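# Just a sequence and a predicted model for now, questions to come.
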Amino acid sequence: MLRRARAVCSIATRLHRVEQTKAWCLPAASGFKPPAWARGYRKGNPQDSSQPTEMDEAKPETKEEEAFRLLRGSNTVHRYESKSADLGLVDYFASGWRQLTRQMATATISKADASFDEEDFLDSATDAFVTVNELVGEGKLDALRPLLSDRLHAAISTVHKEYETNELSMSIDVEGIDSAVVEHARLLALEEGESQMRETEGDATEISIKLPDIIWMTGDSMGHPSRYDPNASAGWLVVGVRFKSTERSKIYNKDGMVVADTTDGRGHLWQFIRGPLPPTKQLPSADLQDIPWRVLNFGPPQGGGFVSI
């Protein structure tokens, strides 16, 4: 099945890649907030995101509108670079926790998919990472639809329309992927999924914030469902993948001039979702090949778990 998912990525995606978050020039993936350079000119060092600006204190919609005005009318290329952070002891201890959660993730996945091949899955996830980033950068929304959850697709479409309205375009280039590992996994009850969809409905910008937190936090410390019922439908299998990667994105004005140039080396966490699954009592199943994987969410890594805002 993952091979099929990869085929979909290869065909409907070799069109090109995506990834909307991090250094994307989309007002950012984990909530679609503009990156530092898109929040306005800084007093002193334009790249210093630690200094507040008038736009930082403005209403979100005002900041976004002003950012577009600045970019559209600017003759200066704004560059922003975000490198991976060296957290020393913090990262050392976090690595041990990640190893434990990865082991638990493997156990959780095996409860649903008896034929799960981690290497094959990560190959397909990497293809999807590159593909989605390219497609987002090229604005190919129709090609993105089968690869993303409906709400994530709606959120990206909204941002793309804002760029078009302001006569801006973008490109995204995945310059390198050093590694991809399964970070966490859980079975999401169908009832939980329905309530989450209702909770996020109506506000696309909340998708990347609420849904991952609900999925991650409603489980116990090992990431298992908090209300496990063997007679109920398992609903959905959610798997988080951590990519150690570098992306470069550019924003162009209507004349084709580069007005923003962003390099992001922080890597990213993506959540992939498959479902609906057969009832829990019928799991694990070795016959899930016809149930496709989609990208549920993505964002920059933060600590040892999925991005939490």
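Structure received. Residues are numbered from 1 along each chain as shown.
# Going by C-alpha atoms from here, please, whenever you check contacts or count neighbours.
Noted.
# Would you state the helices of the stretch 51-200 of the chain in chain order?
60-73, 89-112, 118-138, 141-144, 150-165, 190-200 (DSSP state H, counting those that start in this stretch).
# For I215, find the nearest of the ones you listed.
Closest approach to I215 among the helices of the stretch 51-200 of the chain (C-alpha to C-alpha): helix 190-200, 8.6 Å.
# who does the closest one touch, helix- and strand-wise?
Under the contact criterion of 3 or more C-alpha pairs under 8 Å, 6 or more residues apart in numbering; DSSP states H and E, helix 190-200 touches helix 207-217.
# list the buried ones in the helix it packs on?
Neighbour-count burial for helix 207-217 flags 207-212, 215-216 (criterion: 16 or more other C-alpha atoms under 10 Å).
# what would these look like in TSV with distance to G193?
What follows is the buried residues of helix 207-217, written out as TSV (distance: C-alpha to C-alpha, whole Å):
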residue	distance to G193
I207	13
S208	15
I209	15
K210	12
L211	9
P212	11
I215	9
W216	12
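# take the one below as the second:
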Amino acid sequence: MSEVGLALRAAATRLAAVSETPRLDAELLMAHALGVERAALLLDPSRYAVPEAFATLVERRLAHEPVAYIVGYRDFWTIRLAVGPGALIPRPDSETLIEAALDHFGARSPHHILDLGTGPGTLLLAALAEWPAATGLGIDASEAVLTLARANAEALGLAARAAFRVGDWMAGMAGSFDLILCNPPYIADGEALMPDVVRYEPASALFAGVDGLDDYRRIIPMLPDYLAPGGAAVLEIGSTQHMLVAELAEAAGFAVRYRRDLGGRDRALLLTRVG
């Protein structure tokens, strides 16, 4: 086995104490230390020597720092997003919202997209990459996070079609949107989380009151004023929140469909106008 292969094996053994994906973490950290893509590393690990920086990166991961913060990016849908402390790390489960939107629109394209709580631009930029004729607006409460979102839009060649604004959900906004995407905080205040999350990711993007529904109660009643005819709002939900959030949506006059993620968990609700 090559020097790099041995180092990866040893690192993965150690990282198993803090990660559910220790081998993947080790590979991503090694590729980052080498300044190459993971695919290039796996194709021929024997061509590389173990860089000195690798040990430091492994120690950071052993302290529960998320890999995305260490390497500075996370791949999501078809795009790569720069991320950093203060920005919620994009999760594969959130790709369920893009899948639901694609199913809803079919061969059509939404013209104007709104992403509430956009973070580093996650859902908005993924949607704009999917629909080249669309434009969009990302709202977030943090100007620092929106700096990341604007940089991501620029790096992806989407800056001309993506605007970002500080805001408190839809408060004080004007206009209507064919597609509204939202991954709000939905974790109950007392819920236990993995150290990677609770120590490093922003609490404001995670927790939403004693039952995790506070932000849904604010967002859903506002949606009818901003959703264009024939459009859809797609909300991410916790795996046990389907019925509770659906009741809020139905009370606001929406028809509700749900979609499960790749793990078979309820993950997104798609809301459309009744009639």
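Cool, got the structure. These figures come from a predicted structure and were not determined experimentally.
# So after superposing, what's the score?
Laid over one another, the chains give 0.24 as their TM-score (TM-score structural alignment, normalised by the length of structure 2), with 133 aligned residues with a C-alpha RMSD of 7.3 Å.
# which of the helices of the stretch 51-200 of structure 1 is buried the deepest?
Per residue and on average, the most neighbours among those fall to helix 118-138, with a mean of 22 (mean count of other C-alpha atoms under 10 Å).
# tell me what it is packed against?
In this structure, helix 118-138 of structure 1 makes packing contacts with helix 2-13, strand 17-18, helix 141-144, strand 169-188, strand 236-252, judged by 3+ C-alpha pairs under 8 Å, 6+ apart.
# Let's see that with 7 Å instead.
Judged by 3 or more C-alpha pairs under 7 Å, 6 or more residues apart in numbering; DSSP states H and E, the packing partners of helix 118-138 of structure 1 are helix 2-13, strand 17-18, strand 169-188.
# relative orientation of it and strand 169-188 in degrees?
140 degrees (axes from the mean of the first three to the mean of the last three C-alpha atoms, to 10 degrees).
# after the helix or strand hosting L81 of structure 2, next one along is what?
Using DSSP states H and E, L81 of structure 2 falls within strand 79-82. Per DSSP H and E, the first helix or strand lying C-terminal to strand 79-82 of structure 2 is helix 95-105.
# Pull out the buried positions in that following helix.
95-98, 100-102, 104.
# Check stretch 244-258 of structure 2 too.
Those buried within stretch 244-258 of structure 2 under the rule 16+ other C-alpha under 10 Å are 245-246, 248-250, 253-256, 258.
# Same question for stretch 242-259 of structure 1.
Those would be 242-253, 257-259, for stretch 242-259 of structure 1 by 16+ other C-alpha under 10 Å.
# for those residues, which one is nearest P60 of structure 1?
I251 (20.1 Å).
# residue boundaries of the strands in structure 2?
Secondary structure of structure 2 (DSSP state E): strands located at 73-76, 79-82, 112-116, 135-140, 162-166, 177-182, 227-236, 254-260, 266-273.
# Dump those to TSV, plus distance to L125 of structure 2.
Below are the strands of structure 2 laid out as TSV (distance: least, C-alpha to C-alpha, whole Å):
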stretch	distance to L125 of structure 2
strand 73-76	10
strand 79-82	8
strand 112-116	9
strand 135-140	8
strand 162-166	8
strand 177-182	11
strand 227-236	15
strand 254-260	21
strand 266-273	18
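# do you know which of these lies nearest V197 of structure 2?
Using C-alpha to C-alpha, the nearest of those to V197 of structure 2 is strand 73-76, at 14.9 Å.
# out of the buried residues of helix 207-217 of structure 1, what pair is the most spread apart?
I207 and W216 (13.9 Å).
# In this structure A255 of structure 2 contacts L269, no?
No: taking contacts as C-alpha atoms under 7 Å, A255 of structure 2 lies outside contact range of L269: 9.9 Å.
# Mind listing what's buried along the strand holding L81 of structure 2?
So for strand 79-82 of structure 2, counting by 16+ other C-alpha under 10 Å, buried means 80-82.
# by contact count, what packs against it?
Using 3+ C-alpha pairs under 7 Å, 6+ apart, strand 79-82 of structure 2 is in contact with strand 73-76, helix 143-155.
# Which strands or helices does the shortest one pack on?
When you say that, I think you mean strand 73-76 of structure 2. Counting by 3+ C-alpha pairs under 7 Å, 6+ apart, strand 73-76 of structure 2 packs on strand 79-82.
# contacting residues around the strand it packs on?
Contact with strand 79-82 of structure 2 is made by 72-75, 126, 148, 152, as judged by C-alpha atoms under 7 Å, 6 or more residues apart in numbering.
# Mark which of the residues you listed are buried, thanks.
Applying 16+ other C-alpha under 10 Å to these flags 73-74, 126, 148, 152 as buried.
# okay if I get those residues as JSON lines plus distance to A162 of structure 2?
Listed next are those as JSON lines, based on distance: C-alpha to C-alpha, whole Å:
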{"residue": "Y73", "distance to A162 of structure 2": "20"}
{"residue": "R74", "distance to A162 of structure 2": "19"}
{"residue": "A126", "distance to A162 of structure 2": "11"}
{"residue": "L148", "distance to A162 of structure 2": "13"}
{"residue": "N152", "distance to A162 of structure 2": "10"}
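# Indicate which one of the helices of the stretch 51-200 of structure 1 is closest to W236 of structure 1.
helix 190-200 (6.8 Å).
# now the angle between helix 207-217 and the closest one, please.
150 degrees.
# Pick the most buried one from the helices and strands packed on strand 79-82 of structure 2.
helix 143-155 (a mean of 19).
# out of the buried residues of stretch 244-258 of structure 2, who's nearest R9 of structure 2?
Using C-alpha to C-alpha, the buried residues of stretch 244-258 of structure 2 come closest to R9 of structure 2 at Y258, 40.7 Å.
# Contacts only, for that closest one.
Per C-alpha under 7 Å, 6+ apart, neighbours of Y258 of structure 2: 266, 268-270.
# between those residues, which has the most around it?
The most crowded member of the contacts of Y258 of structure 2 is A268, carrying 29 neighbours; neighbours defined as other C-alpha atoms under 10 Å.
# number of nearby residues for the closest residue to that residue other than its chain neighbours?
Excluding the flanking residues, the one nearest A268 of structure 2 by C-alpha to C-alpha, 6 or more residues apart in numbering is E236, at 4.5 Å. Neighbour count for E236 of structure 2, taken as other C-alpha under 10 Å: 26.
# repeat for I273 of structure 1
23.
# looking at this, it is in a helix?
No: assessed with DSSP: H, G, I helix; E, B strand; the rest coil, I273 of structure 1 is strand; it does not lie in a helix.
# Can you tell me the closest non-neighbouring residue to it?
I273 of structure 1's closest residue in space is V238 (C-alpha to C-alpha, 6+ apart), at 4.5 Å.
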